[in-house]
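> how would this look folded up:
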Amino acid sequence: MTSIEPITLTGKFVTLEPLSQEHHDGLVDAARDGDLWKLWYTSVPTPEGMAAEIDRRLDLQAKGSMVPFATRSNATGNLIGMTTYMNIDAVTPRLEIGSTWNAASAHGTGTNPDSKLLLLRHAFETLGCPAVEFRTHWLNQQSRDAIARLGAKQDGVLRNHSRSADGALRDTVVFSILEHEWPAVRNGLEFRLAKYGA
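Purely as a prediction, here's the structure:
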């Protein structure tokens, strides 16, 4: 695999679309749903910073290290957030799923596990990744719990790994799912999604 091309992935609850500036206004509305940029332990762009964040992600895509998506609700047609393939190693191939956020009203509706199912299935079954990684802030317990619920295993903690927007050093928790673990993870996600109904 030499590179990962942008692709549209459609699931039960969400469609992941290749990110573009055309998504700007819808993503601003999604971020305002819960004032998500005010959560100190996450990196959700402010409404004023959304265009720059889209540009940042598209620049990383042009450099081959990221494939960013806008997340659209199949039920409403509205944009509800963003997610990415990031830190792409096309040689192994290996990647991280991250820089994800969803509108507050979408939490607990099945959209996040559906998004993860789409991204993981494409990574393991189409791209042939032997492992997929997840990272989060040590203090973001909600995110850590959600990653563990996927069936990912904690690899370790990178202490004083990076700086948050406010300049504070953060410890980063690293999780991964290996290729041979994917069938069980897939079954778990499909079981969870079935509980949300059609």
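> contacts, neighbours, all on C-alpha from now
OK.
> and the helices in the protein?
24-32, 50-62, 111-121, 141-150, 182-194 (DSSP state H).
> need the contact list for Ala148.
Counting by C-alpha atoms under 8 Å, 6 or more residues apart in numbering, Ala148 makes contact with Gln154.
> on that earlier part again, ok, which of the helices of the chain comes nearest Val157?
helix 141-150 (11.7 Å; C-alpha to C-alpha).
> need the helices of the chain in CSV (columns: distance to Leu169).
Output for those, formatted as CSV (distance: least, C-alpha to C-alpha, whole Å):
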stretch, distance to Leu169
helix 24-32, 25
helix 50-62, 21
helix 111-121, 28
helix 141-150, 17
helix 182-194, 32
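> ok, which stretches of this protein are strands?
With strands called from DSSP state E, the chain shows them at 9-10, 14-18, 66-73, 79-89, 94-102, 131-137, 153-163, 169-178.
> coming back round to it: closest to Trp40 out of the helices of the chain?
helix 141-150 (12.7 Å).
> quick one, that closest one and strand 131-137 angle?
Angle of helix 141-150 versus strand 131-137, following axes from the mean of the first three to the mean of the last three C-alpha atoms, to 10 degrees, is 160 degrees.
> quick check: angle from helix 141-150 to helix 111-121?
Using the same axes, to 10 degrees: helix 141-150 against helix 111-121 is 50 degrees.
> hmm, back to that, need the winner for burial among the strands of the chain.
For the strands of the chain, the largest average neighbour count (mean count of other C-alpha atoms under 10 Å) is found in strand 66-73, namely a mean of 26.
> ok now it, how far from the chain's centre?
8 Å (C-alpha atoms, centre = their mean, to the nearest Å).
> for it, packing partners?
Using 3 or more C-alpha pairs under 8 Å, 6 or more residues apart in numbering; DSSP states H and E, the elements in contact with strand 66-73 are strand 14-18, helix 50-62, strand 79-89.
> run this one through as well so I can compare:
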Amino acid sequence: MSTPYAATPVLANDRVRLVALAPEHAEELATAVAEHELWRTWYTRIPSPDGMPAEIERRRALQDAGRMAAWAVIDPSSGRAVGMTTYMNLDPDNRRLEIGSTWLGVSAQGTGINPAAKLLLLERAFEELGCVAVEFRTHWHNHQSRAAIARLGAKQDGVLRNHTVMPDGTLRDTVVFSVIEGEWPAVRSGLEHRLRIR
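Modelled structure (predicted):
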């Protein structure tokens, strides 16, 4: 079932370009994820270099089914793919979605690429798709991600205890954050000031 929520138009600003995830991104993404063996991080699910083509196809299949919008994150300074991000848990009837399954190569972290990408994704969600809420979820032990989400201006909704069984058999407590429609103008201003894009 097709939905505008699952579309992947090019989204761009001075710091980042988001383009539809495609098989031709596999080699650059494998290089990005191999740096410092990012894919071995135990508390998140990041594809291995060898598993990158399959992960790209998995995300594209979910998009074809109307269940995900999958982008490659492009660093405009190099033109290279440095990560992935998605809209997921699409709920058009309730005008909600989650921004998630995001990872960036180590060299791209702390460069402004992540908040710039989130600004683009939040702009589309609230201003083009008419969302009333956008959610973010992460592992309780992923303190870097939790801090980054809070810096975006999202508020913590709660913790889903024993929410997911991880590949290594451990149980993930999932921390849920969101930005709601009424908060978006302040969140947008905060991100724009932080990035000084406009």
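> work out the TM-score between the chains.
In this superposition the chains share a TM-score of 0.95, using TM-score structural alignment, normalised by the length of the first structure; 196 aligned residues with a C-alpha RMSD of 1.5 Å.
> which one of the helices and strands packed on strand 66-73 of the first structure lies nearest to Ala198 of the first structure?
strand 14-18 (12.3 Å).
> equivalent range in the second structure for that closest one?
Mapping strand 14-18 of the first structure onto the second structure (TM-score structural alignment) gives residues 16-20.
> same question, stretch 38-54 of the first structure
Residue span in the second structure matched to stretch 38-54 of the first structure, by TM-score structural alignment: 40-56.
> what does that stretch contact?
With C-alpha under 8 Å, 6+ apart, stretch 40-56 of the second structure has contacts from 21-23, 26, 29-31, 33-34, 38-39, 101, 103, 139, 141-142, 166, 172.
> may I see the PyMOL selection of the buried members of those residues?
Command for PyMOL, covering only those of the contacts of stretch 40-56 of the second structure found buried under the criterion 16 or more other C-alpha atoms under 10 Å:
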select buried, resi 21+26+29+30+31+33+34+38+39+101+103+139+172
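> where does stretch 85-93 of the first structure end up in the second structure?
Using TM-score structural alignment, stretch 85-93 of the first structure pairs with 87-95 in the second structure.
> end to end on the matching stretch, go ahead and measure it.
13 Å (C-alpha to C-alpha, to the nearest Å).
> and the contacts of it?
Counting by C-alpha under 8 Å, 6+ apart, 3, 5-6, 67-70, 96-100, 129-133 sit against stretch 87-95 of the second structure.
> quick revisit: neighbouring contacts of the match of strand 14-18 of the first structure?
8-12, 70-76, 113, 116-117.
> let's go with 6 Å and repeat that
Residues outside stretch 16-20 of the second structure that contact it (C-alpha atoms under 6 Å, 6 or more residues apart in numbering) are Thr8, Val10, Leu11, Trp71, Ala72, Val73, Ile74, Asp75, Pro76, Ile113.
> same deal with stretch 112-127 of the second structure?
Arg15, Val16, Cys131.
> one more time with 8 Å
By C-alpha under 8 Å, 6+ apart, stretch 112-127 of the second structure touches 11-13, 15-18, 73, 75, 99, 104, 131-134, 152, 181, 184, 188, 191-192, 195.
> what span of the first structure lines up against that stretch?
Using TM-score structural alignment, stretch 112-127 of the second structure pairs with 110-125 in the first structure.
> list the buried ones in that stretch?
Judged by neighbour count using 16+ other C-alpha under 10 Å, the buried positions of stretch 110-125 of the first structure are 110-121, 123-124.
> check contacts around the aligned residue in the first structure for Leu29 of the second structure.
In the first structure, Leu29 of the second structure lines up with Leu27, judged by TM-score structural alignment. By C-alpha under 8 Å, 6+ apart, Leu27 of the first structure lies in contact with Met50, Ala70, Leu79, Ile80, Gly81, Met82.
> quick check: the gap between Leu27 of the first structure and Thr10 of the first structure.
18 Å.
> circling back: and the end-to-end length of the match of stretch 38-54 of the first structure?
End to end - C-alpha to C-alpha - stretch 40-56 of the second structure spans 18 Å.
> stretch 191-198 of the first structure too?
13 Å.
> ok, now stretch 65-81 of the first structure?
Where stretch 65-81 of the first structure begins and where it ends lie 20 Å apart, using C-alpha to C-alpha.
> with stretch 94-109 of the first structure instead?
End to end - C-alpha to C-alpha - stretch 94-109 of the first structure spans 29 Å.
> so where in the first structure does stretch 170-185 of the second structure end up aligned?
Using TM-score structural alignment, stretch 170-185 of the second structure pairs with 168-183 in the first structure.
> who's in contact with that stretch?
So stretch 168-183 of the first structure is contacted by 124, 129-138, 144, 147, 151-164 (C-alpha under 8 Å, 6+ apart).
> now with 7 Å?
With contacts defined as C-alpha atoms under 7 Å, 6 or more residues apart in numbering, stretch 168-183 of the first structure is touched by 124, 130-138, 152-164.
> do the same with stretch 69-79 of the second structure
Applying C-alpha under 7 Å, 6+ apart, the set of residues contacting stretch 69-79 of the second structure is 5-8, 15-21, 59-60, 63, 80-88.
> 6 Å - rerun?
Under C-alpha under 6 Å, 6+ apart, the answer for stretch 69-79 of the second structure is 6-8, 16-21, 63, 80-87.
> how far away is Tyr87 of the second structure from Glu37 of the second structure?
Counting by C-alpha to C-alpha, the gap from Tyr87 of the second structure to Glu37 of the second structure is 25 Å.
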